[in-house]
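>>> mind folding the following:
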Amino acid sequence: MYDLVIIGGGPGGYVCAIRAAQNGLKVACVEKRQNLGGTCLNEGCIPSKALLESSHNFYNAKHHFTEHGISVNPKIDTSVMLARKDGIIKSLAGGIDMLFRKNKIDKITGTARFVSKNEIEVENNGVKTAIRSAKFVIATGSVVSQIPNVAIDEENIVSSTGALCLKKVPQELVVIGGGVIGLELGCVWSRLGANTKVLEYSDKIIPGMDDDVSEYAKKMLDAQGLEIHTSHKVLSVEKTSKNVKIEYEDIKTGKRDFVTCDVVLVCIGRRPFTQGLNLEAIGGEIDSRGFIKVDKEYKVCENIFAIGDVIPGPMLAHKAEDEGIAVADIAAGKYGHVNYNAIPSVVYTDPEIACVGLSEKALKDANIEYKIGKFNFAANSRAKAISQTQGFVKIIADKQTDRILGASIIGKEAGTLIHEISVLIEFSASAEDLSMICHAHPTLNEAIKEAALAVSKRAIHS
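I've put the predicted structure just below:
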């Protein structure tokens, strides 16, 4: 009999298990994969970042080294690139196993289904085992959303999983979906030489971000070689003997056309994975979008919790981790809390795109008056020195109180820079508070201080 059993060993699940063990609970974690780490580690965040770094190095060597006086003739060996990626996954998975041993957490391989509120059945290779626990956490994550009547074969018609394992660079690549995953993987193969088209149903890419951020990002990626088409609805995807044919409609004009390619990447989002859990046995409910309904303490019922991608909110690994920690504390009789306004989101293009807090649209919808400060990296000394002058910092503050409500950054290391603003949002700081913090010179962070000064129209270098 366990105190807590977590179903799912992804970022939310394994972090929850570790914190619960630290809290003195007897813990087990059920995971269907051999490796812990979930989609993020095995076929998502980590492998995509490994390939992004490899493709970034190749692209820089081919296009930007000469301005530094360096002459090279780079060549691609995709087998080495993929082996490096796989080695990183293996190393990190081994690290999580070590943490489980250190914290005396039982790792159970298999798929779980609820029998009752205190018992699950775990099946592995046809063998079923009953496991009892006082409390459970559902952390089964999400899976790739699919287009109806389009069969993904992970060879010519691929999901994000298949796009991480292509043995050669496609000549023609079509990405269906202009969200985070589609743009990141599109950038990987575009940098390596694939002629890449992106078809996005919405009227802008990265729909969740501010309009000016999406607009700037589209121009930036178009200039890098991605051919991005917004307001394009895919009608069909047909695999022929020679290639893949995609028929689409321009929503604005109603015109229909088609494009052919050797690989099409389907990236239209992800959906919660709850299949086979037998939620009926615990009185669990699913909402209209497929998410498990939970209360403010993440409870499905009195002794069962759910976290991460299976509940409403952004599908982010770090969001799941924070929820895992909160639930592990709640399960141990402590207080658990997540500030969703302070959770950053990052797109790992080059340069990166990051945001935190509320967007302009959200503030307008809520009738909250605000003011904006904006500063371009083109006027930042460090950005000039490293030839990374694209992008800007945008800070949004309450018009009356000056409290920072949100921010967006497009630029070098945006995913790192955004955390300075996340901390300030967490502690309800004002734009003036940020502007009064001394920032080292020359650093990219100085652009954040200038944007904060710009909120009150006092920027120094613009």
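>>> okay, CA-based contacts and neighbour counts for the rest of this
OK.
>>> residue 270 and residue 159 touch, don't they?
No: using CA atoms under 8 Å, residue 270 is not in contact with residue 159, being 10.6 Å away.
>>> how about the helices of the stretch 251-400 of the chain, start to end?
Counting by DSSP state H, counting those that start in this stretch, the stretch 251-400 of the chain has helices at residues 317-331, 360-365, 381-385.
>>> to residue 209, which of these lies closest?
Judged by CA to CA, the one of these that comes nearest to residue 209 is helix 360-365, at 9.1 Å.
>>> ok, back up a step: okay, the helices of the stretch 251-400 of the chain in CSV with distance to residue 87 and mean neighbour count next?
Written out in CSV, the entries for the helices of the stretch 251-400 of the chain read as follows (distance: least, CA to CA, whole Å; neighbours: other CA atoms under 10 Å):
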stretch, distance to residue 87, mean neighbour count
helix 317-331, 21, 23
helix 360-365, 42, 14
helix 381-385, 33, 16
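>>> now tabulate those helices in CSV and tack on distance to residue 303.
Converted to CSV, those look like this (distance: least, CA to CA, whole Å):
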stretch, distance to residue 303
helix 317-331, 8
helix 360-365, 35
helix 381-385, 52
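>>> so which residues of the stretch 201-350 of the chain form strands?
Under the criterion DSSP state E, counting those that start in this stretch, strands of the stretch 201-350 of the chain are mapped to 227-229, 232-239, 244-250, 256-261, 263-266, 270-272, 299-301, 304-306, 345-347.
>>> show me what the top helix by length along the chain packs onto, helices and strands only.
Across the chain, the longest stretch assigned as helix under DSSP state H is helix 78-102. Contacts defined by 3 or more CA pairs under 8 Å, 6 or more residues apart in numbering; DSSP states H and E place helix 78-102 against helix 11-22, helix 38-43, helix 45-63.
>>> give me the helices and strands touching the longest one, please.
Here helix 45-63 touches helix 38-43, helix 78-102, helix 180-191, going by 3+ CA pairs under 8 Å, 6+ apart.
>>> looking at those helices, which is nearest to residue 416?
helix 180-191 (16.9 Å).
>>> the closest one versus helix 45-63: what angle between them?
30 degrees (axes from the mean of the first three to the mean of the last three CA atoms, to 10 degrees).
>>> hmm, who's touching helix 180-191?
Contact with helix 180-191 is made by 48, 51-52, 55-56, 58-59, 160, 163-164, 169-170, 175-177, 196, 198, 206, 225-226, 265-268, 347-349, as judged by CA atoms under 8 Å, 6 or more residues apart in numbering.
>>> to compare with the earlier structure, here is another sequence to fold:
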Amino acid sequence: MTTQSTTLLIIGGGPGGYVAAIRAGQLGIPTMLVEAEELGGTCLNIGCIPSKALIHAADAFHQAASYSGESALGIRAGAPSIDVNKTVGWKDGIVKRLTGGVGTLLKKNKVKVVRGWATILDGKTVEVRQTAQGDNDGEPVRIRCEHLLLATGSQPVELPFLPFGGAVVSSTEALSPASVPEHLVVVGAGYIGLELGTAYRKLGARVSVVEAAGRVLPAYDDELVKPVAASLERLGIELHLESSVLGPAADGQGVRMKNAGGEEVTLAADRVLVAVGRRPRTEGFGLESLLLDMNGRAVRIDNQCRTSMRNVWAIGDLTGEPMLAHRAMAQGEMVAEIIAGKRRHFMPAAMPAVCFTDPEVVVVGLSPQEAVRQGLDCLSASFPFAANGRAMTLEATDGFVRVVARKDNHVIVGWQAVGAAVSELSAAFSQSIEMGAQLEDIGGTIHAHPTLGEAVQEAALRALGHALHI
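Alright, predicted model coming up:
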């Protein structure tokens, strides 16, 4: 067994790990990154990117199908068909280009990538069982480091009474379907379940969603969820709310569930997607040998991403909620800079979260209800896309933009939006909060016409009492 040394050793090549490695390389820190699978982690390979690709393909197919009859736009077309294998191939092509780009950036910044499975021996030593490829013969290697950065990410939660396998799939398998099922049952009405359930419905599957809560997207407030619930109804997605899954159907085709009335019924289906959340990936690499302080299943960190052991750092999903790729990226960049001697703390004023349902949902900062719970005296105002010219031309008038600001000084503490393509407004929302903008700053900024972004200015103006177009 050979032994190598480095200043920074990173376990995990997802968004947090590879960004930390690139920044460390830029700063001249000798860095090694261990990754057993593809670079890019869940996000690039089996999460953010492939799911958005599948959602786009489903939207395009659904849009084409809408032109097979009468259209208000005057467009007529024949009924479309789709080759799902070709769609998956297109999606995989995007993933390959992005992961290849990550590899190129790591090489450019002199980061040594070690392909294999890591086992932590102590806070300074990791043993890697390498995967044979290229000049590597697959022999294990021991790596000594000054700083150890844990970026192992998360994995789908598996229900013990409905384990993955066969017709029961996680989001990973759902993103690479060999065919579109006739009937898909989705367990869980959070953002993952609704994003993929909506995509499958648009691809032609019958879709049923089982959710224990009384409404879909239970983590979001009622007003934001209403347009999404209305869209699900228009699409014909069946909702079984206040219902719980008990296990697989007797014949393995579908699930047994207890409905809102307390009755046990069977939902027959040829595929079941379990989307009840994700959990930190803490097993399989010797994390327990470090005896780190934990928050439940997550590694506990401070506002510099330091763990309870000196020079052992942790970032991203491994450290718990919010499990967002952009959070991991920001943390990874910060850790590299701290190791290089810079003064940094992870204290963002805003952390955007986007749900790519139909329509999309964006939340940044505090909602009106959260502001009340924090004891803040705030005002809030919404501007509907029904009064926005660009939304009308896009046939996308459902939804609104809402702003939350302090009454005393008009400093903005939150933005929420629901509507078509509102994910693209998240940058403006986050920036305004991070810069400490007031309602007057947004209201006094000229926004291009006609754009969906005008609703941002109008919401601020309405909060000030003088919206112009409503």
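>>> so how many other residues sit close to the residue lying closest to residue 87 of the second structure once chain neighbours are set aside?
Using CA to CA, 6 or more residues apart in numbering and skipping the chain neighbours, the partner closest in space to residue 87 of the second structure is residue 57 (7.2 Å). Look at residue 57 of the second structure: counted by other CA atoms under 10 Å, it has 21 neighbours.
>>> which residue in the first structure lines up with residue 57 of the second structure?
Counting by TM-score structural alignment, residue 57 of the second structure lines up with residue 54 in the first structure.
>>> pull the longest strand from the first structure.
Longest strand of the first structure, by residue count under DSSP state E: strand 127-138.
>>> that one: average distance to aligned residues in the second structure?
Superposed on the second structure, strand 127-138 of the first structure shows a mean distance of 1.0 Å to its aligned residues (mean CA distance after the TM-score superposition for the first structure).
>>> tell me what angle that strand forms with helix 317-331.
90 degrees.
>>> which helices and strands sit right next to strand 127-138 of the first structure?
So strand 127-138 of the first structure, by 3+ CA pairs under 8 Å, 6+ apart, packs with strand 2-7, strand 119-124, strand 304-306.
>>> can you add mean neighbour count and give the ones you listed back as JSON lines?
Shown next, in JSON lines, are those (neighbours: other CA atoms under 10 Å):
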{"stretch": "strand 2-7", "mean neighbour count": "25"}
{"stretch": "strand 119-124", "mean neighbour count": "19"}
{"stretch": "strand 304-306", "mean neighbour count": "26"}
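>>> tell me which of the helices and strands packed on helix 45-63 of the first structure sits most buried.
Highest mean neighbour count of those: helix 180-191, a mean of 24 (counted as mean count of other CA atoms under 10 Å).
>>> what's residue 461 of the first structure aligned with over in the second structure?
Per TM-score structural alignment, residue 461 of the first structure is aligned with residue 469.
>>> typo on my end, it should be residue 419 of the first structure
Matched across to the second structure, residue 419 of the first structure falls on residue 427, judged by TM-score structural alignment.
>>> now its match, what's its secondary structure?
Put simply, residue 427 of the second structure is helix when judged by DSSP: H, G, I helix; E, B strand; the rest coil.
>>> so who does the counterpart of residue 40 of the first structure in the second structure touch?
Alignment note (TM-score structural alignment): residue 40 of the first structure maps to residue 43 of the second structure. Residues near residue 43 of the second structure by CA under 8 Å, 6+ apart: 14-15, 49, 325.
>>> just name the closest of the residues you listed to residue 264 of the second structure, please.
Nearest to residue 264 of the second structure among those is residue 49, at 37.6 Å by CA to CA.
>>> ok so, going back, would you list the strands of the stretch 201-350 of the first structure in TSV and tack on distance to residue 443 of the first structure?
Putting these into TSV (distance: least, CA to CA, whole Å) gives the following:
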stretch	distance to residue 443 of the first structure
strand 227-229	32
strand 232-239	40
strand 244-250	43
strand 256-261	43
strand 263-266	37
strand 270-272	37
strand 299-301	44
strand 304-306	41
strand 345-347	20
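>>> for residue 122 of the first structure, find the nearest of those strands.
Across the strands of the stretch 201-350 of the first structure, residue 122 of the first structure has its closest neighbour in strand 304-306 (16.7 Å, CA to CA).
>>> chain center to stretch 124-143 of the second structure, what's the gap?
Stretch 124-143 of the second structure sits 31 Å away from the centroid of its parent chain (CA atoms, centre = their mean, to the nearest Å).
>>> for stretch 263-281 of the second structure, same thing?
On the basis of CA atoms, centre = their mean, stretch 263-281 of the second structure sits 19 Å off its chain's mean C-alpha point.
>>> got the buried residues for it?
For stretch 263-281 of the second structure, burial by neighbour count (16 or more other CA atoms under 10 Å) applies to 266-281.
>>> how long is it from one end to the other?
Stretch 263-281 of the second structure has an end-to-end distance of 36 Å (CA to CA, to the nearest Å).
>>> picking that back up, mind listing what's buried in the very next helix or strand once past the longest strand of the first structure?
Past strand 127-138 of the first structure, further along toward the C-terminus, the next helix or strand under DSSP states H and E is strand 142-144. Residues 142, 144 are the ones in strand 142-144 of the first structure that count as buried (16+ other CA under 10 Å).
>>> what residues does strand 142-144 of the first structure touch?
Outside strand 142-144 of the first structure, the residues touching it (CA under 8 Å, 6+ apart) are 159-160, 267-273, 309-310.
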